[in-house]
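Colleague: Following is a predicted model, sequence given first.
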Amino acid sequence: MGDHASLRGQALSAGAVTDAAAGLIEAGRLLFARDITFMRGAVDLETLPPFGLPELAFAGRSNVGKSSLINALCGRSTVARTSNTPGRTQELNFFDVNSRLILVDMPGYGFASAPKDKVDAWTRLIKGFLRGRPTLRRCILLVDSRHGIKDNDREMMDMLDKAAVVYQVVLTKIDKLNLAEIEAVRERTLAEISKRVAAYPHLILTSSEKGVGIPELRAEILQLANPETAP
C-alpha cells in the first residue's frame, strides 16, 4: 500500500492547491456540513419527485463503495445505507442537500444473483429517469480502482451516452493499491473515457475510508449546486 499523504497528492489533479481551489474546497465542505434531508425513494417513474433543484446522481456496480462514498461526502454515516449484500438498494433515493442540490442514490448494477424481472425493472427505471430529468446536471459514475472499468460499467456508460447525460468517473478504494497501480488504472481510465461522448474529462481518485479525494469531489459538486442565498 502507498503512503496516504502520497495518495492524497495523486488524487489532486493540479499539484499545489491555489487560493481559489482552497476556497472551493471549503465552500464544498460547508455545503455538505449543513442540512441533508431524505426526500423519498422512488421504485418506479410515477413516484419520482417533481422537478426542482439541480440533481446529481450516483451510479456504480454493486459493492463499488457508493453508499460509503456518499456518507463520506456528507460527513455522516447514516445518509446512505451500506451493506455487504449486492443489490440491496433497489430504488432511487433522493436527498435534499441544504436546499441547493438534490443527491440521487441510484440502485447498484452488475449483481448476478438478481432475478431477471428485477433487472428488467431496474433497467426501465434507470432509463426513464436518465431520459426524463431536465434537472439532472451530472451522474457520478463510481468505478472500483482495483478492477478498473468493467463491461457492466461500459453498459452504463452506453446508457448515459444515449441519454446525453454528462457523467464523471470517480475511482474508489485507491487506498487498496500502491502508487504504481494507482497511476496505471488512472491512465487506463482516462484513455477509455476520452473516447466517450458524454464523459466529463476530469477524473477524481478517492478513498472513503481514508478521506482521499473527498474534499476535491465536494468542490466539484459545489459548482453544480444552486448558489447560496443571502440570509
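Modeller: Happy to help now that I have it.

Colleague: Only C-alpha atoms from now on, for both contacts and neighbour counts.
Modeller: Noted.

Colleague: Tell me who's in contact with the spatially most central residue of the chain.
Modeller: Nearest to the geometric centre of the chain sits I140, at 3.3 Å (C-alpha atoms, centre = their mean). If a contact means C-alpha atoms under 8 Å, 6 or more residues apart in numbering, then I140 has L56, A57, F58, A59, Y167, Q168, V169, V170 as its contacts.

Colleague: Give the helix, strand or coil label for it.
Modeller: Secondary structure, DSSP: H, G, I helix; E, B strand; the rest coil: I140 is strand.

Colleague: got a list of what D153 touches?
Modeller: D153 is in contact with G60, R61, V143, counting by C-alpha under 8 Å, 6+ apart.

Colleague: just checking, which of those belong to strands?
Modeller: Those of the contacts of D153 mapping onto strands are G60, V143, per DSSP state E.

Colleague: with the contacts of D153 in mind, which one is nearest to A180?
Modeller: The nearest member of the contacts of D153 to A180, counting by C-alpha to C-alpha, is V143 at 17.8 Å.

Colleague: For that closest one, which non-adjacent residue is spatially closest?
Modeller: Closest residue to V143 apart from its sequence neighbours, by C-alpha to C-alpha, 6 or more residues apart in numbering: L171 at 4.9 Å.

Colleague: roughly how far apart are the one you found and G52?
Modeller: For L171, the distance to G52 equals 29 Å [C-alpha to C-alpha, to the nearest Å].

Colleague: For those two, indicate the residue with more neighbours.
Modeller: The residue with more neighbours, out of L171 and G52, is L171; 28 against 12, by other C-alpha atoms under 10 Å.

Colleague: Tell me who's in contact with the more buried one.
Modeller: Neighbours of L171 in contact, by C-alpha under 8 Å, 6+ apart: L142, V143, D144, S145, L203, I204, L205, T206.

Colleague: and the comparison structure, right after this:
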Amino acid sequence: MADPASRHPAQAEPGAHLTAGGDAPDGAAEAAAAEEAGRLLFARPCRFFYASQRIDQLPPAAGVEIAFAGRSNVGKSSLLNALTGHNALARASGQPGRTRQLNFFDLDGQATLVDMPGYGYAQAPKSIKADWQGLMFDYLRGRPNLRRVFLLLDARIEIKASDTAVMELLDRAAVTYQLVLTKTDGTKPAALASKLSEVRGLARRHAAAHQDVLATSSEDGAGIPALRAAIATLLAG
C-alpha cells in the first residue's frame, strides 16, 4: 500500500529545511536517512503469528519487541495497518473493550510488533478491566526484550484519567514509552498545535516517557514516515 502523498500541516516534509545552496543541514540529512531506513524496514513482509491471553502463554522472548497501547477506539489497529502497508493485518474488535489478548506480529525477523488490548472502555466488565491491567503490567515488567511502548492518544479528545494511569503504570514498570497522537486529520492546525504542546508537557512530567511526541493520521499518512523512522532507529541502536 503506497503512502498517501498528502501531509498534515504539522508534519515537516523530508528535505524541507534545505539551505539556499541545496545542501541539507546535518539534522535534516539524518532525519531523511532515518525515514528512508523506516520505509525500507516496513517494506518487509509482516505477519500475525501468536496471540496470548495469559502471561504464561507468551511466546519465547526473542529479538526486539515494540508494543502499541492505547484506549479502545484510539485507532491502534488502523495505525498498525498504515505502518505495515496492510489493509487488515490488525483487526479491531467488534466489541470495544472486550479484546483481552496480546497479538504478536513478525516484521520479517527484524522485530516483533505487539498489539496490546485497548483500555478505558467504560462499559467493559470490571473483570475484563482487571484482567487487562494484570496482563499488561505482567507483560511490561517481565519482558526483557521489550524496547519501547508507543502509547496512542486521540488528538481530538482530552487526555483521560485512564491514559495518565497507564503512564504511571509504565513509569513503575520502568519501560520507556513514547506518546503518539492519532487521528490528526480530524484536528485543525491550531488545535493540533495546542494538543501537541499539552502532550509534550505531559511527557516531561513522566520519568519513563520519551520527550519526542509524534502526531499521526492513518487516513492521510501524516506522521507515518516519522513513526517508521523512530522504530528503525530503535532497531539500529
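Modeller: In hand now; what should we look at? Remember, predicted model here, so these are calculated numbers, not experimental data.

Colleague: For the two chains, what TM-score is obtained?
Modeller: Here the TM-score for the pair of chains, by TM-score structural alignment, normalised by the length of the first structure, is 0.91; 223 aligned residues with a C-alpha RMSD of 1.9 Å.

Colleague: returning to what we had before: so what corresponds to the residue nearest to the centre of the first structure in the second structure?
Modeller: Matched by TM-score structural alignment, I140 of the first structure corresponds to F150 in the second structure.

Colleague: cool, and D117 of the first structure?
Modeller: Under the alignment (TM-score structural alignment), D117 of the first structure maps onto S127.

Colleague: Excluding its own residues, what touches the helix or strand containing that match? List them.
Modeller: Here S127 of the second structure, judged by DSSP states H and E, is contained in helix 126-142. The contact list for helix 126-142 of the second structure, computed with C-alpha under 8 Å, 6+ apart, reads 53-55, 97-98, 100, 116-117, 119-120, 146, 169-170, 173-175.

Colleague: which of the residues you listed are buried?
Modeller: Buried members of those, counted by 16 or more other C-alpha atoms under 10 Å: 53-55, 97-98, 100, 116-117, 119-120, 146, 169-170, 173, 175.

Colleague: hang on, the earlier thing: what about the match of D117 of the first structure, distance to R98 of the second structure?
Modeller: 10 Å.

Colleague: hey, what's in contact with both of these two?
Modeller: Counting by C-alpha under 8 Å, 6+ apart, no residue touches both S127 of the second structure and R98.

Colleague: Quick check: F49 of the second structure is in a strand.
Modeller: Yes. Assessed by three-state DSSP, F49 of the second structure belongs to a strand.

Colleague: Show me what it lines up with in the first structure.
Modeller: Aligned counterpart of F49 of the second structure in the first structure: M39 (TM-score structural alignment).

Colleague: Next, work out how far apart its match and L30 of the first structure are.
Modeller: 20 Å.

Colleague: now swap in V104 of the first structure and tell me
Modeller: 19 Å.

Colleague: Who has more neighbours out of those two?
Modeller: Legend: neighbour count by other C-alpha under 10 Å for V104 of the first structure and L30, higher for V104 (24 against 14).

Colleague: give me every residue that touches the aligned partner of the more buried one in the second structure.
Modeller: The alignment partner of V104 of the first structure in the second structure, by TM-score structural alignment, is V114. By C-alpha under 8 Å, 6+ apart, the contact list for V114 of the second structure reads E65, I66, A67, F68, L102, N103, F104, F105.

Colleague: Run a quick neighbour tally on the first one.
Modeller: Using other C-alpha under 10 Å, E65 of the second structure has 22 neighbouring residues.

Colleague: so how far is W132 of the second structure from it?
Modeller: To W132 of the second structure, E65 of the second structure is 19 Å away according to C-alpha to C-alpha.

Colleague: got the end-to-end distance for stretch 126-135 of the first structure?
Modeller: Using C-alpha to C-alpha, the two ends of stretch 126-135 of the first structure sit 15 Å apart.

Colleague: go on, stretch 69-76 of the second structure?
Modeller: One end of stretch 69-76 of the second structure to the other measures 7 Å (C-alpha to C-alpha).

Colleague: which residues of the first structure does that stretch align to?
Modeller: Residue span in the first structure matched to stretch 69-76 of the second structure, by TM-score structural alignment: 59-66.

Colleague: returning to what we had before: looking at the contacts of D153 of the first structure, which is nearest N226 of the first structure?
Modeller: Distances from N226 of the first structure to those, taken by C-alpha to C-alpha, are shortest for G60, at 25.1 Å.

Colleague: give the contact list for the closest residue in space to that closest one that isn't next to it in sequence.
Modeller: Leaving aside its sequence neighbours, G60 of the first structure sits nearest to L142 (C-alpha to C-alpha, 6+ apart; 4.8 Å). By C-alpha under 8 Å, 6+ apart, the contact list for L142 of the first structure reads F58, A59, G60, R61, V64, G65, K66, V169, V170, L171, T172.

Colleague: Apply 10 Å and report the result again.
Modeller: 58-61, 64-66, 69, 148-149, 153, 167-172, 204-206 (C-alpha atoms under 10 Å, 6 or more residues apart in numbering).

Colleague: So which of those residues are in helices?
Modeller: Judged by DSSP state H, these include K66, L69, D153 as members of helices.

Colleague: Which parts of the second structure are helices?
Modeller: Secondary structure of the second structure (DSSP H): helices at 26-42, 76-84, 126-142, 161-173, 189-204, 224-236.

Colleague: Need the winner for burial among these.
Modeller: Mean neighbour count (mean count of other C-alpha atoms under 10 Å) peaks for helix 76-84 among the helices of the second structure, with a mean of 23.

Colleague: related to what we said a few turns ago, the match of F49 of the second structure is in contact with F94, isn't it?
Modeller: Yes. With contact defined as C-alpha atoms under 10 Å, M39 of the first structure counts as touching F94 (5.4 Å).

Colleague: what residues do these two have in common as contacts?
Modeller: With C-alpha under 10 Å, 6+ apart, M39 of the first structure and F94 have common neighbours P49, I102, L103, V104.

Colleague: Buried ones among these?
Modeller: Buried members of these, counted by 16+ other C-alpha under 10 Å: I102, L103, V104.

Colleague: what's the closest non-adjacent residue to L80 of the second structure?
Modeller: The shortest distance from L80 of the second structure to any non-neighbouring residue, by C-alpha to C-alpha, 6+ apart, is to A90 (6.5 Å).
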